[in-house]
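Visitor: sequence first, then the predicted structure:
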Amino acid sequence: MKRNLPPTRDFKISFSFRLPSSGRFSATLTALVLATALYFFYAAVIANDLETKILVDIPRDSTAARASRILADRGAVKSPGIFRYWLKLARAESRIKAGVYEIAPRESVFGVASKIVRGDSHRIRLTVPEGYEAARIAALAESSGLGASAEFLAYVAKNGLEGYLFPETYFFDYGSTAEAVARRMKEEFDRRITPDMLERAKETGLDLRRLVILASIIEKEATKNDRRLVSAVFHNRLKRRMYLESCATVLYALGKHKDRLIYADLRVKSPYNTYLNYGLPPGPISNPGMESIMAALYPDDSAALFFVVDETSGTHIFSRYYKDHLGVQKKPAAQKTTSR
C-alpha cells in the first residue's frame, strides 16, 4: 500500500554578508585611525595621573621593556607598551641610562622618555656657606642624603682637607657618597686657586697652606664689609710677632660654639689658641670663601693692630694704638671678649 508522501523540498542554508559602501568604509577607517592617533597623542601629552613628584630608580643594564614596566608600576607612565612604543619611534630603546629620575605629575611621555635617554638623573642640591667647618659640612651633606657624616669626616681627616672644602652650591647625583662630596669640593678649591694667586701669596710671605689658615680666621672674624681691614690687623701682628688673639681660634680649640667667651676660655691649652701661641695656628679653623681668601692676599693699607666689635652696630672698630683700643673697650656697647 502506497502512502501519499508530501512533495520533497530542497533546504538551503544561506549566509549573506554585505560590505559597506566605499564611502562608509572610508569614514569608519578614518574614525579608527583618528581614535588611535588621539589615544597615542593623549598618552604622549599626559603620561600619568600622579598627584605629587616621585623618584623612580632605573637600574643599570635595564632593557626598554624593563624600564617601561618599572615606570608603569610606579605610576610614572600609564602604559608600558605605549612608553616602549615611543622609545622605539625615537630609536632610543638601546639608549636608556640608569639613574634616579624625578617624575612630575601629568608629565608627558616625551618628557619621561627624554629624561631616561639623556640621563637627566635627579640631582641633590647642596649649598655650603662660607666659614663652615668640616663637621658642619658633614652634617649638612648627611641631612641631604649624601652619605654618612662619619665617612665624610674620615676622608677629610685622612687627606687633610679642612680649609680646602670650597663653599659653593653643588649638585650631586642621587646616591653620591660622602667621599665623592668631599672630593668634589676639594676639586672646586683647586679650580679656584690660580697661579697668580699663589704668586701673590709669596709676595705677602705666605704659602698656600698659610694663606688658607689666615683666610679661615678672617672668614670667622670679619663682617662682610671689613675683611681687608681685619686681614691688615692680622698681617700687621704677624710682622710684629704679636699674638693674633683671635677669639675664633679659641672657639675652634674649645670645640663648641659660645656666644660670649670668658677670660678662662682664653687660657685653654691648645695649639689653636692664638692668645697663648705666636703666629698662625697649625691648621685652618674653617673653610673660607673666595672673598676671605682675596682679603688674605690683599690686606687693606692700614696700620691698625686692634679691633673690637661694637654690639650696637655689629661692625668693628679699629685702632692703631693700644690706649685707643682700651678707650673703645670701655664704651658699654663694645664687647670686650671679642677684642684683638
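Guide: That came through, no problem.

Visitor: going by C-alpha atoms from here, please, whenever you check contacts or count neighbours.
Guide: Fine.

Visitor: next SSE after the lengthiest helix in the chain?
Guide: As assigned by DSSP state H, the longest helix anywhere in the chain is helix 22-45. Downstream of helix 22-45, the next assigned helix or strand under DSSP states H and E is strand 54-58.

Visitor: here comes the other one, which I'd like you to weigh against the first:
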Amino acid sequence: MTSMEFRYLGNSGLKISEIIFGNWLTHASQVENDVATASVRAALDAGITTFDTADAYANTAAEQVLGDALKDERRASLEIFTKVYWPTGPKGHNDVGLSRKHIMESIDGSLTRLGTDYVDLYQAHRYDSETPLEETMQAFADVVRAGKALYIGVSEWNAEQLRAGHALSKELGFQLISNQPQYSMLWRVIEEEVVPTSRELGISQIVWSPVAQGVLSGKYLPGAELPQGSRATDEKGGADTIKRFLDDEVLTAVQQLKPIADELDLTMAQLALAWVLHNDNIAGAIVGASRPEQVTANAAAAGVKLDDAIIARIDEAIGSVAETDPSKTVSPESRPA
C-alpha cells in the first residue's frame, strides 16, 4: 500500500488529499461523538488532510463535532470544506437556499461551529433556482474578499450551471474550482457532460459516495438478507440513499469485481476508490466512516494505479447496470421547505 497522495483542486494552487474524510451520515447522527473523534484521528494518522462537511449535516451538529475533533491541529496543515443551501436551524423561510442573506449568515455560523476563521472551500450544496445566480456569486465573492473562504465550489451542478457560475466568478474576481457530485462505478452520470465541461473550465470533481453507499464493498449479496447494522437498514437516512443500488442484477455484477480486487491485493472498497481516482478530473474521493478502521483501510487506496486492462475488466463486470444518464445530475426544482 502507498502513503497519502495529493492533487491540485481545479485550476488553483491548492492541494488536497486524494482521500477526503466526510461526515455526512455519521457525525452527530449515526455514531457517537467519541467514535467520530477517533475516526478523525485515524484519518489524520493515515495522512488525510482534507475534511468535508456541511451546515445541513445533522442540522449543524456535524460541523461542531468536526471542529471539536480538529481543534488541536495546526490549521494551516488542514483543508476544511463546508457547504450552504439545505435548510438549517429552525428551517424558516430564509434559512435555506443561496440568497445573499442565507450565505452571509451561514458562513458565520459554520466558522463558529468549526472553530476556525476561514474555510478553505465554501460550496453551494445545490443550485438554487429561486435566487438569481448573480446574487449568489456576488455573495460568494464577498465571502472570499472578507477572508472567510479561500475558494468557492459547488455540488451537483450540471454542465450549463457550471459554465454560467464559472463565467460570473471570473467577472467577480474569484475562483470557482470544484464541483461535488455523486460518482462511482455504478453512478457515472457526470462522465458525458459535467466532466468535459469541468476540464475545459479548470474545475475538479470532489466526489461523494465513491463506494456507492457501501454497495461496492461487496458486503451486500444478491438474494441475501441485508446485513444487520448496515447503512441499508438505517432508517435515519442511509436506507433511502442506498435503495437504488440494492437490485439483484446490480449486486450480482458487483460480485464479479471480487476476483479483480483479490488479484490486486485490494479490498473491493479500495478498488472502487482507486477506480474513481483513475479519472484525472477527480481531485479527491470523500469517504465516511462509522469506525476508525474503515478510514485506515480506505485511505490505503490513495496512489493505487489501475492499468487500462483492469479498467476494461471493471467496465465489463459492471456492464449496463451503471447509471450513465447525464440528466440525472440535478438540483431541486424549488427550495426544499
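Guide: Sure, I can see it. What you see is a predicted model, and the numbers here were worked out from it, not measured in a lab.

Visitor: care to give me the TM-score?
Guide: TM-score of the superposed chains, computed with TM-score structural alignment, normalised by the length of structure 2, equals 0.22; 126 aligned residues with a Cα RMSD of 6.8 Å.

Visitor: if we can go back for a sec, which elements pack onto the longest helix of structure 1?
Guide: Secondary-structure packing of helix 22-45 of structure 1 (3 or more Cα pairs under 8 Å, 6 or more residues apart in numbering; DSSP states H and E): helix 109-118.

Visitor: any buried residues in the helix it packs on, and which?
Guide: For helix 109-118 of structure 1, the neighbour count (16 or more other Cα atoms under 10 Å) marks Val109, Phe110, Val112, Ala113, Ser114, Lys115, Ile116, Val117 as buried.

Visitor: the host helix or strand of Ala312 of structure 2 - contacts with which helices or strands?
Guide: Assigned by DSSP H and E, Ala312 of structure 2 belongs to helix 308-318. For helix 308-318 of structure 2, the packing partners by 3+ Cα pairs under 8 Å, 6+ apart come out as helix 248-255, helix 258-263.

Visitor: can I get these in TSV including mean neighbour count?
Guide: Formatted as TSV, these follow (neighbours: other Cα atoms under 10 Å):
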stretch	mean neighbour count
helix 248-255	20
helix 258-263	14
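
Visitor: figure out which of those is closest to Leu277 of structure 2.
Guide: Leu277 of structure 2 lies closest, by Cα to Cα, to one member of those: helix 258-263, at 15.4 Å.

Visitor: now the following helix or strand past the closest one and helix 308-318, what's the angle there?
Guide: The helix or strand immediately downstream of helix 258-263 of structure 2 is helix 268-277, counting by DSSP H and E. Put simply, helix 268-277 of structure 2 runs at 110 degrees to helix 308-318, going by axes from the mean of the first three to the mean of the last three Cα atoms, to 10 degrees.

Visitor: can you tell me the SS state at the closest residue to Arg125 of structure 1 other than its chain neighbours?
Guide: Distance criterion Cα to Cα, 6 or more residues apart in numbering; nearest residue to Arg125 of structure 1, sequence neighbours excluded, is Phe171 at 4.6 Å. Of the three states, Phe171 of structure 1 takes strand according to DSSP: H, G, I helix; E, B strand; the rest coil.

Visitor: buried set for the helix holding Ala312 of structure 2?
Guide: The neighbour-count check on helix 308-318 of structure 2 (16+ other Cα under 10 Å) flags Ile314, Ala317, Ile318 as buried.

Visitor: JSON lines for those residues, including distance to Leu168 of structure 2?
Guide: Formatted as JSON lines, the buried residues of helix 308-318 of structure 2 follow (distance: Cα to Cα, whole Å):
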{"residue": "Ile314", "distance to Leu168 of structure 2": "39"}
{"residue": "Ala317", "distance to Leu168 of structure 2": "42"}
{"residue": "Ile318", "distance to Leu168 of structure 2": "39"}
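
Visitor: which one of those residues is nearest to Glu105 of structure 2?
Guide: Taking Cα to Cα as the measure, Glu105 of structure 2 sits nearest to Ile318 out of the buried residues of helix 308-318 of structure 2, at 44.2 Å.

Visitor: distance of that closest one relative to Ile310 of structure 2?
Guide: Going from Ile318 of structure 2 to Ile310 of structure 2 by Cα to Cα, to the nearest Å gives 12 Å.

Visitor: what's the answer for Glu134 of structure 2, then?
Guide: For Glu134 of structure 2, the distance to Ile310 of structure 2 - Cα to Cα - is 44 Å.

Visitor: strands of structure 1, residue ranges please.
Guide: For structure 1, the strands defined by DSSP state E cover 54-58, 99-103, 123-127, 169-173, 306-310, 316-319, 334-335.

Visitor: now render these as TSV, adding distance to Ala72 of structure 1.
Guide: Shown next, in TSV, are these (distance: least, Cα to Cα, whole Å):
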stretch	distance to Ala72 of structure 1
strand 54-58	10
strand 99-103	12
strand 123-127	22
strand 169-173	23
strand 306-310	61
strand 316-319	61
strand 334-335	63
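
Visitor: out of those strands, nearest to Leu229 of structure 1?
Guide: Closest approach to Leu229 of structure 1 among these is made by strand 316-319 (8.2 Å; Cα to Cα).

Visitor: on contacts alone, who are the packing partners of that closest one?
Guide: For strand 316-319 of structure 1, the packing partners by 3+ Cα pairs under 8 Å, 6+ apart come out as strand 306-310, helix 322-329.

Visitor: the ones you listed into a markdown table, with extra columns for distance to Lys158 of structure 1 and mean neighbour count?
Guide: Conversion of those to a markdown table gives the following (distance: least, Cα to Cα, whole Å; neighbours: other Cα atoms under 10 Å):
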| stretch | distance to Lys158 of structure 1 | mean neighbour count |
| --- | --- | --- |
| strand 306-310 | 36 | 23 |
| helix 322-329 | 42 | 16 |
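
Visitor: make a markdown table from those and add distance to Arg84 of structure 1 to it.
Guide: Shown next, in a markdown table, are those (distance: least, Cα to Cα, whole Å):
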| stretch | distance to Arg84 of structure 1 |
| --- | --- |
| strand 306-310 | 66 |
| helix 322-329 | 75 |
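
Visitor: mind listing what's buried along the helix or strand harbouring Ile286 of structure 2?
Guide: If you go by DSSP H and E, Ile286 of structure 2 is part of strand 282-287. For strand 282-287 of structure 2, a neighbour-count test (16+ other Cα under 10 Å) marks Ile282, Ala283, Gly284, Ala285, Ile286, Val287 as buried.
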